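Enquirer: structure for the following, please:
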Amino acid sequence: MTTLKPLAERMRPETLEHYYGQSHLVGPDGILRKMIEARRLPSLILWGPPGVGKTTLSEIIARSLGANFYSLSAVHSGVKDVREALEQIAKDGGGIFSSDIRPILFIDEIHRFSKSQQDSLLGAVEQGVVTLIGATTENPSFEVIRPLLSRCQVYTLSPLSKEEMLALLHHALTSDEMLSKRHIELTETDALMQLSGGDARRALNILELVTLSTTADPLSITNSLVSEHVQANPIAFDKGGELHYDIASALIKSIRGSDPDAAIYWLARLIEGGEDPSFIARRLMISAAEDIGLANPNALLLANACAMTLDRIGWPEGRIPLAETVIYLACSEKSNSAYNAINNALTRVRATGNLPVPLHLRNAPTELMSDLGYGAGYLYAHDYPGHFVQQQYLPDAIVGERFWQSDEANASEVQMMNRWRLRWGQKSEE
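Expert: Model (predicted):
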């Protein structure tokens, strides 16, 4: 008795005509379609989330070109397996001069290969023994070694759109041998779209699960029917991966852009994804200093208080002070003048090296140092009206240079800048 394959496997297309999604790559003007038609294919890295057709596309490419196709999974393979695959390719007649179409070596989840495992591919790719197609869900900039990356073209695959997903599901209902025997209608699709999240494999699995759960014919697939049979899909999140940093970056940029709704949304994504609350608190303290700064110094006090509160009250109540802080920071006036000032000063320090401290600013804890002029001529500011006296504080070589520039849009900074200008005999600005 033959075991029935899962629907997602039964619906795996063999040609581009039945391949859904990635029109930017395989549509009429897609770069990969043009390469296939020209029969000139470089080594590739296909980067995208699960279920968007990386493996299927690789098989279609090989079939369209008539190329021998060899497949390895980085989860179960090592250097030995790579060498054996390359030896098998050579034994089968693959190689530089045997054909105008090189054999294709497909490596699934290539990001799981170690550096030495990826190194073992370099010679074959460089010499043209094989065309490598690597599939990865992780950013190849971080996970693929530079020498291999430089020998491959990287193409990004996107989650399927709602329209592409609906087209795929309708195709399955009308063309699959099992489903087409029944009268099945997609009456409501919101739940199915939300649970699949652009993952074609998951969408087909959900469709199969729902249709197998009932013998009703005709069958109307509704949101409630899907929700009844399918558990909610966990929020996509990887604490150690790119998505972790992308969402954290979106939170900080939403705060910087003064959008409290977007900021609170990205905070919720971090929380729901299981992010460490202390990581979020640290990022908020940085944002308070970098993006709000002198425009509202209380922001840093609140961010620091939020971190302390988290330590005291724990989780899940800690989400409340985090939300309060995020909204406060997003709604606060912004200034990065302190951030720019320290960066400007660091740049000058690196360019000028160890400029000597003016003698009058140096301490003279010993008699010898006093005899050498350390501290001579220093004017103690508190002895003068307004606790201010004009004297040189910068090294001789950079006297008069400016590192801090106030943001004239912020009243608190304008007040500080005008005080500074008046003390140094400069004209204040309204």
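Enquirer: drop to CA atoms for contacts and neighbour counts, all remaining ones
Expert: Noted.
Enquirer: quick one: contacts for Val130?
Expert: Neighbouring residues of Val130 by CA atoms under 8 Å, 6 or more residues apart in numbering: Gly94, Gly95, Arg102, Pro103, Ile104, Leu105, Ala124.
Enquirer: which two of those have the greatest separation?
Expert: Gly95 and Leu105 (12.1 Å; CA to CA).
Enquirer: burial count for Asp238?
Expert: Neighbourhood size, Asp238 [other CA atoms under 10 Å]: 13.
Enquirer: again, but for Gln127
Expert: Gln127 has 10 neighbours, counted by other CA under 10 Å.
Enquirer: of Gly95 and Leu105, which one has the most company?
Expert: Leu105 (27 against 20).
Enquirer: tell me the contacts of the more buried one?
Expert: Applying CA under 8 Å, 6+ apart, we find Leu105 in contact with Phe69, Tyr70, Ser71, Leu72, Val130, Thr131, Leu132, Ile133.
Enquirer: coming back round to it: adding secondary structure, write the contacts of Val130 out as JSON lines.
Expert: Converted to JSON lines, the contacts of Val130 look like this (DSSP: H, G, I helix; E, B strand; the rest coil):
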{"residue": "Gly94", "secondary structure": "coil"}
{"residue": "Gly95", "secondary structure": "coil"}
{"residue": "Arg102", "secondary structure": "coil"}
{"residue": "Pro103", "secondary structure": "coil"}
{"residue": "Ile104", "secondary structure": "strand"}
{"residue": "Leu105", "secondary structure": "strand"}
{"residue": "Ala124", "secondary structure": "helix"}
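Enquirer: of those residues, buried ones?
Expert: The neighbour-count criterion (16 or more other CA atoms under 10 Å) marks Gly94, Gly95, Arg102, Pro103, Ile104, Leu105, Ala124 among the contacts of Val130 as buried.
Enquirer: run this one through as well so I can compare:
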Amino acid sequence: MNDANTRPLAERLRPTSLDEFLGQNKILGESSMLRQSIEADTVPSMIFWGPPGCGKTSLANVIHLNTQKRFVALSAVESGVKDVKAVLAEAKTYQNLGKGTILFIDEIHRFNKSQQDALLKAVEDGTVTLIGATTENPGFEVNSALLSRCQLILFGPLSTEDLSHLAKLALKEHPRGMQLSDVEISDETLLKLVSQADGDARFLLNQVEWIAKNLNGKKVIDAKLLDAIQYKKPLRYDKSNEEHYNLISALHKSVRGSDPDAAVYWLHRMIQGGEDPRFIIRRLMRMAMEDIGLADPNALLLATAARQAFDFMGVPEGLIGLDEVAIYLALAPKSNSVELAGMKADAVIKKTGTLPVPRAFRNSVTKVGEQLGYGNGYMYDHDSPGAYSAQEHLPKELVGTEIYSPTEYGREKKLAERLAELKAIKASKVSDK
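Expert: Sure, this is the predicted structure:
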């Protein structure tokens, strides 16, 4: 093993050409436009979006080593508006001399609005070709004006095959790697090492380097050795941006799709990622109302009880209640009739405005109200057969409007039957008049 180079293994193994670049075949295939642009040195302004360790910075490095243009790199963590304006001023000078500039900004999502705005004109007039790299959804983190001036390049996590190949290169074959040609690693151990990396090449190379430097003369990397020195990579998750919304969406759709296995899986992905269980409980309560509703009113009661149980018991015991609710909701009959009724009521009100309350339903709590006839004509339902008077309660302009339409699912079927019975009584009373 050559220790002369003290740079981390992940840095030493950065590709220097497209032929060395590993993975991302969808965007860098032989006939891809991006590959052709890099080879022709005509890359446009771009935003690289993908998870950590998927090759965004490495591809920028390949462009750097293969372009005739000036290449300037900034880190959004360390740079401010002053730094950006200084680079743009230099780039303008070089542009006037006929030489272009590529500006690479790593973690561009960390730039605030004013910092991103400082780039707009320079990108638009070609003073710089911008390449920004981000792990966050550009739709949330990059100004729409700047995003519209760039091509969005989507990177995916590296595949198991790509990472397995990279690990073998790093351990044995690559001239800038660990060069441990006499050390053996079984396919099973290699797969475990790769699986822990979760698509992240940088994490994998850090693991390989750590293991290689702690072999202490051993010639075999086995599962026992891996367990002794390996640390667990945290799950990719953020509690406010892309993964937060992706995972809660997957949980909600799994419940709506009556899939209890997927519901519990996505719920625990969020828990292990560090999500606040109370946020999940709030969403489970929403699912109980939005997707189950009157098909099983107990769903909301159970979700509310789970919230109370969690507040009382905390972690970890209280989390069992979340699993119980997720499974119950997934298997419950589904109805969105309550949500649709609310939406229809909103639409009717938006269309017809604030129609007056019929006088029969107004309270005559003042002398003026009595003089105006408030309450006249009201029929007290408990004095009618079946405690149902069949009177019209809507404004006269909306008589006959149907807002709630029950489904035939679960317990709501009984409500549908009850509603049909009431409508029949009302129809018979109208025909008798």
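Enquirer: the residue at the greatest distance from the centre of structure 2 and Tyr378 of structure 2, how far apart?
Expert: In structure 2, the residue that sits farthest from the middle, by CA atoms, centre = their mean, is Gln371; the gap is 60.0 Å. To Tyr378 of structure 2, Gln371 of structure 2 is 16 Å away according to CA to CA, to the nearest Å.
Enquirer: how about Ser337 of structure 2?
Expert: Ser337 of structure 2 sits 29 Å away from Tyr378 of structure 2, going by CA to CA.
Enquirer: same thing with Thr16 of structure 2?
Expert: According to CA to CA, Thr16 of structure 2 and Tyr378 of structure 2 sit 85 Å apart.
Enquirer: also Lys426 of structure 2?
Expert: For Lys426 of structure 2, the distance to Tyr378 of structure 2 equals 16 Å [CA to CA].
Enquirer: and the helices in the stretch 51-200 of structure 1, which stretches?
Expert: Taking DSSP state H, counting those that start in this stretch as the test, the helices found in the stretch 51-200 of structure 1 are 54-65, 79-91, 115-127, 140-143, 146-149, 162-175, 190-196, 200-212.
Enquirer: hang on, I meant the stretch 201-350 of structure 2
Expert: Using DSSP H, counting those that start in this stretch, the helices of the stretch 201-350 of structure 2 run over residues 201-212, 223-229, 242-256, 260-272, 277-287, 298-313, 319-331, 337-352.
Enquirer: reformat the ones you listed as a markdown table; add distance to Glu412 of structure 2 and mean neighbour count.
Expert: Converted to a markdown table, those look like this (distance: least, CA to CA, whole Å; neighbours: other CA atoms under 10 Å):
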| stretch | distance to Glu412 of structure 2 | mean neighbour count |
| --- | --- | --- |
| helix 201-212 | 52 | 20 |
| helix 223-229 | 54 | 13 |
| helix 242-256 | 17 | 19 |
| helix 260-272 | 22 | 19 |
| helix 277-287 | 16 | 19 |
| helix 298-313 | 12 | 18 |
| helix 319-331 | 15 | 22 |
| helix 337-352 | 9 | 14 |
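Enquirer: nearest to Val81 of structure 2, out of those helices?
Expert: Between Val81 of structure 2 and the helices of the stretch 201-350 of structure 2, the tightest spacing by CA to CA is seen for helix 242-256, at 26.2 Å.
Enquirer: average offset of the closest one relative to structure 1?
Expert: Superposed on structure 1, helix 242-256 of structure 2 shows a mean distance to its aligned partners of 1.7 Å (mean CA distance after the TM-score superposition for structure 1).
Enquirer: what helices or strands is that helix leaning on?
Expert: Judged by 3 or more CA pairs under 8 Å, 6 or more residues apart in numbering; DSSP states H and E, helix 242-256 of structure 2 is in contact with helix 260-272, helix 277-287, helix 319-331.
Enquirer: just send these back as a markdown table, with distance to Lys344 of structure 2 too.
Expert: Shown next, in a markdown table, are these (distance: least, CA to CA, whole Å):
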| stretch | distance to Lys344 of structure 2 |
| --- | --- |
| helix 260-272 | 30 |
| helix 277-287 | 19 |
| helix 319-331 | 25 |
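Enquirer: as CSV, the helices of the stretch 201-350 of structure 2 with distance to Ser37 of structure 2 would be great.
Expert: Listed next are those as CSV, based on distance: least, CA to CA, whole Å:
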stretch, distance to Ser37 of structure 2
helix 201-212, 25
helix 223-229, 42
helix 242-256, 29
helix 260-272, 39
helix 277-287, 45
helix 298-313, 54
helix 319-331, 48
helix 337-352, 49
